[in-house]
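*Asks:* heads up, no residue letters with this:
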């Protein structure tokens, strides 16, 4: 690790490269999604521990949900980074946090609302 790669230098610099912007947005979305799915998985595992196949169902449901969330995060992170690049704007690290965690929050809102059932 060089001096240029220290945490303070990375967090204070704004990223202008599209791949770098995508990477930071995706990492925030990945970790926030991992947190949400981890909490849901623990809750499912505890609630279904006495069920004969409950533990297996919990692992499968959380795995599929997490993979779908990560796939969506990859696509939307690339789209946001592309829009920033086309607009010629740089992305501050706090903006990447807002976009990444915002994707997870928006996914939660859509998942818990009944909007998809009406389509």
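*Replies:* Arrived safely, thanks for sending. Because the structure is predicted, anything quoted here is derived from the model rather than measured.

*Asks:* from here on, contacts and neighbour counts on C-alpha atoms
*Replies:* Noted.

*Asks:* show me the residues around residue 42 that make contact.
*Replies:* Applying Cα atoms under 8 Å, 6 or more residues apart in numbering, we find residue 42 in contact with no residue.

*Asks:* can you give me the offset of the helix or strand containing it from its chain's centre?
*Replies:* Residue 42 is part of helix 18-47 when elements are defined by DSSP states H and E. Relative to its chain's centre, helix 18-47 lies at 5 Å (Cα atoms, centre = their mean, to the nearest Å).

*Asks:* Give me the buried positions along that helix.
*Replies:* 18, 21-30, 32-34, 36-37, 41, 44-45 (16 or more other Cα atoms under 10 Å).

*Asks:* repeat for stretch 94-107
*Replies:* Result for stretch 94-107 [16+ other Cα under 10 Å]: buried residues 96-97, 99-105, 107.

*Asks:* and here's the other structure:
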């Protein structure tokens, strides 16, 4: 039922064609022009987003903050020398495995058994 409704919604949107209220201009256009934006700035109101983004300014701010935190964390780890290969190497050391076993496809019984036994030892 939901899929049919979604398809109908998409078809209706396609048949409506290009909508000026959803294209170009971004924040400046959607807020009502320069004069409105200047008034907002004088009042100390900072707006991030426009009607093309589903959510208010607080939502947009939260999404941007979360993305920035994730970006900073990713590059903090990279600055400390962490990358995929280093993680694989460390897992192999901790689990007493060969690097090839860590990245092997599937769940071979010897590899799984070795990992479970190592985790049990570490956990106790």
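*Replies:* Everything's here; your move. Model, not experiment: these values are computed from the prediction.

*Asks:* Please state their TM-score.
*Replies:* After superposition, the two chains reach a TM-score of 0.29 (TM-score structural alignment, normalised by the length of the first structure), with 49 aligned residues with a Cα RMSD of 3.8 Å.

*Asks:* For the residue nearest to residue 21 of the first structure when sequence neighbours are not counted, give me its contacts.
*Replies:* Spatially, and ignoring its direct neighbours in sequence, residue 21 of the first structure is nearest to residue 81 (5.5 Å; Cα to Cα, 6 or more residues apart in numbering). The neighbours of residue 81 of the first structure, taking Cα under 8 Å, 6+ apart as the test, are 18-19, 21-22.

*Asks:* pull the longest helix from the first structure.
*Replies:* helix 54-87 (DSSP state H).

*Asks:* From residue 83 of the first structure, how far off is the closest residue to residue 29 of the first structure other than its chain neighbours?
*Replies:* Spatial nearest neighbour of residue 29 of the first structure, chain neighbours left out: residue 100 (4.0 Å); criterion: Cα to Cα, 6+ apart. Residue 100 of the first structure is 15 Å from residue 83 of the first structure, where distance means Cα to Cα, to the nearest Å.

*Asks:* which residues does residue 23 of the first structure contact?
*Replies:* So residue 23 of the first structure contacts residue 77 (Cα under 8 Å, 6+ apart).

*Asks:* try 10 Å
*Replies:* Residue 23 of the first structure sits next to 17, 29, 74, 77-78, 81, 96 when contact means Cα atoms under 10 Å, 6 or more residues apart in numbering.

*Asks:* Distance of the residue nearest to the spatial centre of the first structure relative to residue 95 of the first structure?
*Replies:* Using Cα atoms, centre = their mean, the residue of the first structure that lies closest to the mean C-alpha position is residue 29, 1.9 Å off. Using Cα to Cα, one gets 12 Å for the distance from residue 29 of the first structure to residue 95 of the first structure.

*Asks:* and for those two, which residues touch both?
*Replies:* Going by Cα under 10 Å, 6+ apart, residues that sit against residue 29 of the first structure and also against residue 95 are residue 101.

*Asks:* Helices of the second structure, start to end?
*Replies:* Using DSSP H, helices in the second structure cover 2-16, 26-31, 34-42, 57-79, 84-95, 99-102, 109-123.
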